[in-house]
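Visitor: sequence first, then the predicted structure, then my questions.
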Amino acid sequence: MPKDFRATTLERAIGRQLAGWRNERQLSLTEAGQRVGFSSAKLSMMENAVQPSAPVDVMALGYVYKVPTPEWQAVVLQAQYAEQVRMRALNNTVPFDPAADFANLVFESTSLRVFTTDLVPAVLQLSGYTHAALETDDPVRTARLATAREAWSMRLNDKDPLVVQAVFPEAVLRQVVGGPRVMKAQLLHLMEVSEHPAVSVQVVPRGAGAYPAMGSPFTLLSFPHRQHNDVVYLETFIKGEYVEDPGLTEQCAHRFAELQRLALDPGESLELIAEAAAEL
């Protein structure tokens, strides 16, 4: 066991599962340990995630407890994954960073479906707006968003331009990021780019009430090659993440379609953006 072991949430979940198996069979730690050949102390530490649960030990417990094979196999896979994550951390292996890669995917994609909750979508931001929103908080992220914006702008006038469909709540228009001058310039830019045939901007009005994916911004990217599935990009100030499971990306596509139906149409949205700009 590592000297300064700190259990991950996955390892804690595995421990709870092991304890659940034992409790379902009404076995004490001593009784269960005797059956599997572990000390009660070791079993207790595994269940409480005070030490890692080795995949072979999980397999042994599943067998001794007569847990259905698919169930114990699933927990063994979890233990194997937890072990791999821990080894990467010990070896200081830097994993693939989606936040750093995002601009590359923007450049390769054929369409972006973007839903934001607090800010204008990254590819439609002016640099002044981006800097005002993020520079003091996260200069690295600011630079990455600038790269994504540049990737989109390079594609805007291509023969096959990158199609951008953006949806966001009206609150984004009313949040005066960077002061009135910066915000007004951003809104005028939104009005300008929304007239491009490859760009659609829709605003969810304040009176709409609750709406799909509320509080959960995402970007759904599609690609020209059949071998490249849709990808969802999620980001917080801590990290970026790709979601590639087809079932999950389809859920995002469904949410986005619902948002588009609920939002004002592009013409009405343009009028609302113009109204917000005139108030600054």
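Guide: Structure received.
Visitor: CA atoms for contacts and neighbours, from now on please.
Guide: Noted.
Visitor: what sits against residue 177?
Guide: By CA atoms under 8 Å, 6 or more residues apart in numbering, the contact list for residue 177 reads 129, 132-133, 183.
Visitor: can I get those in TSV including distance to residue 43, secondary structure and neighbour count?
Guide: Putting the contacts of residue 177 into TSV (distance: CA to CA, whole Å; DSSP: H, G, I helix; E, B strand; the rest coil; neighbours: other CA atoms under 10 Å) gives the following:
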residue	distance to residue 43	secondary structure	neighbour count
129	55	helix	23
132	53	helix	16
133	50	helix	16
183	59	helix	23
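Visitor: just give me the closest of the residues you listed to residue 100.
Guide: Sorting these by how near they are to residue 100, with CA to CA, puts residue 133 at the top with 18.8 Å.
Visitor: what secondary structure does the spatially most central residue of the chain sit in?
Guide: The C-alpha lying nearest the average C-alpha coordinate of the chain belongs to residue 234 (CA atoms, centre = their mean; 2.8 Å). Reduced to three states with DSSP: H, G, I helix; E, B strand; the rest coil, the structure at residue 234 is strand.
Visitor: wait, it sits on residue 249?
Guide: No - contact status for residue 234 versus residue 249: not in contact, 11.4 Å apart, counting by CA atoms under 8 Å.
Visitor: now the strands for the stretch 1-150 of the chain?
Guide: Counting by DSSP state E, counting those that start in this stretch, residue ranges of the strands within the stretch 1-150 of the chain are 111-115.
Visitor: any idea how far residue 273 lies from residue 96?
Guide: Distance from residue 273 to residue 96, counting by CA to CA, to the nearest Å: 38 Å.
Visitor: those two: who's more crowded?
Guide: Here residue 273 and residue 96 are set side by side on neighbour count (other CA atoms under 10 Å), and the busier one is residue 273, at 23 against 9.
Visitor: second one coming, line it up with the first:
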Amino acid sequence: MPHGPVVRRRRLGEELRSLRHASGLTSRDAARLLGWHQSKVSRIETGASGVSSGDVARLLDVYGVRDAPSRALLEVLAGSAGRGGPGWWHAYRGLIPPHLGDFISLESQADAVRTLETSVVPGLLQTAGYARAVIRASLDGASPDGTVPDGTVPDGTSPDGTGDHRAVALDSLDSLVEVRLTRQRVLRATRPPRFTAVLDEAVLRREVGGPAVMRDQVEHLQEMSRLPHVTVRLLPFSSGGYPGLTTSFAIFSFPATADLDVIVLDHLTSGLYLERREDLRTYGAAFRALQERALSPERSWDLMAGIRRDHARSSL
């Protein structure tokens, strides 16, 4: 069972090793107190294996860490279940690639999500019809036996993830749509993340699934943008070029500290996770620039209304 991206496992391991040193314990001491083999402690500290939030809590108890905020942050790094429940996506682990599981884990824990999309509607804001059309399009390269070459299983929303090296049958379409819609529960949770999306106008003009699907999708975007924690802003064609024009990205922020923030870039068969401070500063500045260049939420809503009417006319 994956417990978050490898880079986060390594960071967690470094933090736990530092806390062990501060407690004056050796890895052998820690393993003995917990009834573990010493190799388990070593694998956790090197990031070679994942660790559950429960085991992190036990390690912190042994190391005498009582500070609640510190414990909470380390449990986030461990890939705790977060708002989405006890890792609901693991029920689909035979279908979705590990990369997408990592992405959903981050999505379920984040306090805020900022995303630039240049080609498709963000997964958390997709209708069932649009999601089905996007996923079906991603499977168009299927081989004659009904599988996807190289196991590519795009989530259909950059940068929501692609696949690993396993083939997925076309009849899994319904299940992939179900995963997409289940993810959206995070925006209806008791404590939902602040979700800010900057979308290129082309995202809403492209007739994914046809004009009727797009009419419903744009209307859904308007409805979602009325939620107090959801902001949708458009970059009209008239805005010209902008930072990120060729690269969609998402920035996940977590409670209490920016040290755990993560940037995710999408590639055809994988995702790239960035956590260096300089990367976070660069992408954070780029997103602020995008917000300044984008239409206000109110003007974006008006543009969406016009685009919805265009799709409605085309669907007649």
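Guide: Nice, I can see it. Note that the coordinates shown come from a computational prediction; the quantities given were computed from them, not determined experimentally.
Visitor: picking up where we left off before, mind picking the two most distant members of the contacts of residue 177 of the first structure?
Guide: For the contacts of residue 177 of the first structure, with distances taken as CA to CA, the pair at the greatest spread is 133 and 183 (10.6 Å).
Visitor: and stretch 54-62 of the second structure, which stretch of the first structure?
Guide: Matched against the first structure by TM-score structural alignment, stretch 54-62 of the second structure finds no partner residues.
Visitor: circling back to that earlier point, intersection of neighbour lists for residue 234 and residue 249 of the first structure?
Guide: If you check residue 234 of the first structure and residue 249 against CA under 8 Å, 6+ apart, the residues they both contact are residue 243.
Visitor: hmm, back to that, and of the contacts of residue 177 of the first structure, the nearest to residue 59 of the first structure?
Guide: Of all the contacts of residue 177 of the first structure, the one with the least separation from residue 59 of the first structure (CA to CA) is residue 133, at 50.0 Å.
Visitor: pretty sure the closest one contacts residue 176?
Guide: No - between residue 133 of the first structure and residue 176 no contact is recorded; they are 10.0 Å apart, counting by CA under 8 Å.
Visitor: what ranges does the second structure have for its strands?
Guide: With DSSP state E as the definition, the second structure shows strands at residue ranges 112-117, 194-200, 230-235, 249-254, 257-266, 271-274.
Visitor: the second one vs the first structure, average offset?
Guide: Spelled out, that is strand 194-200 of the second structure. Once the two models are superposed, strand 194-200 of the second structure sits on average 0.7 Å from its counterpart in the first structure (mean CA distance after the TM-score superposition for the first structure).
Visitor: check contacts around residue 191 of the first structure.
Guide: 270, 273-274.
Visitor: make it 7 Å
Guide: The neighbours of residue 191 of the first structure, taking CA atoms under 7 Å, 6 or more residues apart in numbering as the test, are 270, 273.
Visitor: measure the aligned residue in the second structure for it to residue 231 of the second structure for me?
Guide: Residue mapping for residue 191 of the first structure onto the second structure gives residue 222, with TM-score structural alignment as the criterion. For residue 222 of the second structure, the distance to residue 231 of the second structure (CA to CA) stands at 10 Å.
Visitor: export the strands of the second structure to TSV and tack on distance to residue 155 of the second structure?
Guide: Compiled in TSV, the strands of the second structure are given as follows (distance: least, CA to CA, whole Å):
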stretch	distance to residue 155 of the second structure
strand 112-117	14
strand 194-200	17
strand 230-235	20
strand 249-254	14
strand 257-266	10
strand 271-274	11
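Visitor: of those, which approaches residue 45 of the second structure most closely?
Guide: Counting by CA to CA, and looking across all of these, nearest comes strand 257-266 at 17.5 Å.
Visitor: picking up where we left off before, so which of the strands of the second structure is nearest residue 58 of the second structure?
Guide: That would be strand 257-266 among the strands of the second structure, by CA to CA, at 21.3 Å.
Visitor: output the contacting helices and strands for that closest one.
Guide: When contacts are defined as 3 or more CA pairs under 7 Å, 6 or more residues apart in numbering; DSSP states H and E, strand 257-266 of the second structure sits against strand 249-254, strand 271-274.
Visitor: if I pick residue 233 of the first structure, what's in contact with it?
Guide: With CA under 7 Å, 6+ apart as the criterion, the residues that contact residue 233 of the first structure are 218-220, 241-243.
Visitor: could those be laid out in CSV, adding distance to residue 105 of the first structure and neighbour count?
Guide: Compiled in CSV, these are given as follows (distance: CA to CA, whole Å; neighbours: other CA atoms under 10 Å):
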residue, distance to residue 105 of the first structure, neighbour count
218, 14, 19
219, 11, 22
220, 11, 23
241, 13, 15
242, 11, 17
243, 13, 14
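Visitor: and of those, the nearest to residue 60 of the first structure?
Guide: Closest approach between the contacts of residue 233 of the first structure and residue 60 of the first structure, by CA to CA: residue 243, at 33.1 Å.
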